[in-house]
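# My questions concern the predicted model and sequence given below.
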Amino acid sequence: MAADPTVVLTNDDGIDAPGIAALHDALRDVADVTVVAPVENQSGVGRRATREFQVHEHDRGHAVTGTPADCVAYGLHLVDDPDFVVAGCNDGPNVGADNVGRSGTVGAAAEAAFLGHAAVAVSAYDPVEGALVDPDRSAFDEARTVTRRLVDALDPSTLTESDAYLSVNAPTRTTSSTRLRLTEPVHDYSLRVDEGDDGYAVTSAFYDPLRPDRDEAVTDPVGTDRRALADADVSVAPLSVTTNTVDHAPFRSLEDAY
């Protein structure tokens, strides 16, 4: 019988968050899990790393005073060549190219993948409200199921040989028609800057499919992560690890002019 896969489990909401507790409960049934997570909430830090941190023992595992990327570094120091690095479960969706790029949950998976390890970022969303309000472990039931199945069934080399990692968004409430969709992040994103009495405020301008007052005539294309959320499906977006360059030809004049 093959040995259980080894998993480094981290998050960006902090080691005491209910989302990481839910995934720990789910994964320890099918894997050898080592928890390395931030002491405090580190939402929105992306792949930022401090590279200097302290580690404290915690009932759940190892609590790190740094960022999710720091947690990944320490987790890879503790566990020699884990089969998976799993980040989450985030208590709200991570969809759209802008949000994925800023997320600490997705950032942890991206850091692990960049270092050559199979990685999965997991987020949960409410099909009506989007973000989760005062979530408990039961809110992550579908995320638990999806994550356990992925770690149990997926060959890590499928990710590493594809230079990819997964960004998963699972609903808190499912229906008889809920299914898993392979998706890509939506790219329609812009910013508005407003001046107020105390300075400036930046507002993200994009269509939110989960708004209770949304315009039903506006929909995202099938195949996008936000469309999957609007349909209360599980979104799994395989994202690229590498920072690829574009065609050099249009920029050759820069070499000549320098």
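Received it, and whenever you're ready, just let me know what you need. Residues are numbered from 1 along each chain as shown.
# make it CA atoms for all contacts and neighbour counts henceforth
Will do.
# Let me see the ranges of the strands in the stretch 51-200 of the chain.
Along the stretch 51-200 of the chain, the segments classed as strands by DSSP state E, counting those that start in this stretch run 55-57, 62-64, 84-90, 119-125, 164-171, 180-182, 190-196, 199-205.
# Figure out how far the helix or strand that the last one is followed by is from the centre of its chain.
For strand 199-205, the following helix or strand on the C-terminal side (DSSP states H and E) is helix 225-230. Its chain's C-alpha centre lies 15 Å from the corresponding centre of helix 225-230 when counted by C-alpha atoms, centre = their mean, to the nearest Å.
# Which neighbouring elements make contact with helix 225-230?
Packing contacts for helix 225-230, counted by 3 or more C-alpha pairs under 8 Å, 6 or more residues apart in numbering; DSSP states H and E, involve strand 234-240.
# And the strand it packs on, what does it pack against?
Using 3+ C-alpha pairs under 8 Å, 6+ apart as the contact test, the elements touching strand 234-240 are strand 164-171, strand 180-182, helix 225-230.
# Including mean neighbour count and distance to Thr245, could the ones you listed go into CSV?
Conversion of the helices and strands packed on strand 234-240 to CSV gives the following (neighbours: other C-alpha atoms under 10 Å; distance: least, C-alpha to C-alpha, whole Å):
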stretch, mean neighbour count, distance to Thr245
strand 164-171, 28, 17
strand 180-182, 16, 25
helix 225-230, 25, 25
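# looking at those, which is closest to Gly196?
helix 225-230 (31.0 Å; C-alpha to C-alpha).
# Which residues does the closest one contact?
Counting by C-alpha atoms under 8 Å, 6 or more residues apart in numbering, helix 225-230 makes contact with 95-96, 125, 127, 169, 171, 181, 183-186, 209-210, 219-222, 234-237, all of which sit outside it.
# Kindly report the same for stretch 163-180.
Contact with stretch 163-180 is made by 93-95, 106, 109-110, 113, 118-127, 139-143, 146, 159, 229, 231-242, as judged by C-alpha under 8 Å, 6+ apart.
# Next up, the contacts around Phe53.
With contacts defined as C-alpha under 8 Å, 6+ apart, the neighbours of Phe53 are Val64, Thr65, Gly66, Asp70.
# let's bring in a second one:
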Amino acid sequence: MAAAKKTKLPTILITNDDGITSPGIRNLVEAVKGLGKIVVVAPDKPQSGMGHAITIGQPLRMSKSDLFEGVEAWHTSGTPVDCVKLAVDKILHGKPDLCLSGINHGANHSINVIYSGTMSAAMEACIESIPSIGFSLMSYNYEADFAPARHYVRQIVESLLKKKMDKHLLLNVNIPDIPMELIKGVKVCRQAYAKYEEDFKQRKDPHGKNYYWLTGAFVNFDKGKDTDVWALENNYISVVPVIFDLTNYPLKAQLEKTWKIK
């Protein structure tokens, strides 16, 4: 009788922008344990708001970490995008089957996706033809309850691993900070047009010199009921499929017809 064929476990790369010691990445690792071979490569310090920044002109350093029992982990001096690049080139020596970024402390819905280190790490993986997901919990509280997030992260990842994924799959998943019993489910959404109306507060340092502190209020200009902001305000988990092609195709077609520049 022929021996049963062993199924190769998928390799899952995990990173974030809050740093390797954050509760969010620890909860992400716990959420997907057993679903594949997990490798963590994350910044050695918080890198929120770094967007798609990469390190140029200075050395990157990388060291092994023992923060996650039974899981290979590394921390780097670089940005979230650097972490993905280093993981592929120097640690895995190839591409993982899936990249997960997060779980971020705070929202990455609407325009936040542009600034987010969490989503930029996932996007870098997507650019490298690695299916990827960014996860965020709508709480900045260090003691936030990640139990509902862990539950839904595992469900989403299990569902995706059951079938062949598009190599450019990129999902932005935001989870409301409410008890499990109040979450109504998961909604696939579009990105809302919402942003921060910003203000720089001018202050004086101890030497009498001016410095500026960025503040602002979040404003939703989009009243659609199919957006990530609406879903989260109504106790749903929002899932927005994202692409890195920023071409405005309707405008491209219009300009091709109307521009007469020679």
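Ah, there it is. Values in this document were obtained by computation on a predicted structure and should not be read as measured data.
# just to revisit the earlier point, next, format the helices and strands packed on strand 234-240 of structure 1 as CSV and append distance to Leu254 of structure 1.
Conversion of those to CSV gives the following (distance: least, C-alpha to C-alpha, whole Å):
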stretch, distance to Leu254 of structure 1
strand 164-171, 32
strand 180-182, 40
helix 225-230, 38
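# Quick one, which of the ones you listed gets closest to Asn11 of structure 1.
Across these, the minimum distance to Asn11 of structure 1, taken as C-alpha to C-alpha, is reached by strand 164-171, at 13.0 Å.
# average distance between that closest one and structure 2?
Once the two models are superposed, strand 164-171 of structure 1 sits on average 1.2 Å from its counterpart in structure 2 (mean C-alpha distance after the TM-score superposition for structure 1).
# And the strands of the stretch 51-200 of structure 1: which comes nearest Asp155 of structure 1?
Ranking these by proximity to Asp155 of structure 1 (C-alpha to C-alpha) places strand 84-90 first, at 9.7 Å.
# returning to what we had before: mapped onto structure 2, which of the contacts of Phe53 of structure 1 hold?
Contacts retained in structure 2 from those (both residues aligned by TM-score structural alignment, their matches' C-alpha atoms under 8 Å), given in the numbering of the listed structure: Val64, Thr65, Gly66.
# Which stretch of structure 1 is stretch 234-244 of structure 2 matched to in the alignment?
Aligned by TM-score structural alignment, stretch 234-244 of structure 2 falls on residues 231-241 of structure 1.
# what's around the corresponding residue of structure 2 for Ala249 of structure 1, how many residues?
Aligning on TM-score structural alignment places Ala249 of structure 1 opposite Glu256 in structure 2. Under the neighbour criterion other C-alpha atoms under 10 Å, Glu256 of structure 2 is assigned a count of 9.
# helix or strand for Glu256 of structure 2, which one?
Secondary structure here is read from DSSP H and E; on that basis Glu256 of structure 2 sits in helix 249-258.
# Ok, which of the strands of the stretch 51-200 of structure 1 comes nearest Leu27 of structure 1?
The closest approach between Leu27 of structure 1 and any of those, judged by C-alpha to C-alpha, belongs to strand 84-90 at 9.7 Å.
# mean shift of that closest one relative to structure 2?
Once the two models are superposed, strand 84-90 of structure 1 sits on average 0.4 Å from its counterpart in structure 2 (mean C-alpha distance after the TM-score superposition for structure 1).
# so who does Cys126 of structure 2 touch?
Ser132, Lys167, His168, Leu169, Leu170.
# re the thing from before, same list (the kept ones among the contacts of Phe53 of structure 1) but as TSV, adding neighbour count and distance to Glu57 of structure 1.
Rendered in TSV, the data for the kept ones among the contacts of Phe53 of structure 1 read as follows (neighbours: other C-alpha atoms under 10 Å; distance: C-alpha to C-alpha, whole Å):
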residue	neighbour count	distance to Glu57 of structure 1
Val64	23	9
Thr65	20	11
Gly66	22	14
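# Just give me the closest of these to Asp256 of structure 1.
Gly66 (44.6 Å).
# mind checking what that closest one lines up with in structure 2?
Applying TM-score structural alignment, one finds that Gly66 of structure 1 aligns to Gly78 in structure 2.
# Correct me if wrong: its match contacts Pro43.
Yes - using C-alpha atoms under 8 Å, Gly78 of structure 2 is in contact with Pro43, at 6.0 Å.
# Map Val153 of structure 2 across to structure 1 for me.
The criterion is TM-score structural alignment: under it, Val153 of structure 2 has Thr147 as its aligned partner in structure 1.
# That match: neighbour count?
Should you count by other C-alpha under 10 Å, Thr147 of structure 1 turns out to have 22 residues around it.
# who's in contact with it?
Taking C-alpha under 8 Å, 6+ apart as the contact definition, Thr147 of structure 1 lies against Leu23, Ala26, Leu27, Val122.
# could you list every residue that touches the residue nearest to Leu159 of structure 1 when sequence neighbours are not counted?
Distances taken as C-alpha to C-alpha, 6 or more residues apart in numbering put Ala118 closest to Leu159 of structure 1, at 5.5 Å, once the chain neighbours are dropped. When contacts are counted by C-alpha under 8 Å, 6+ apart, Ala118 of structure 1 is found next to Asp83, Phe84, Val85, Ala112, Pro156, Ser157, Leu159, Thr160, Ala164, Tyr165.
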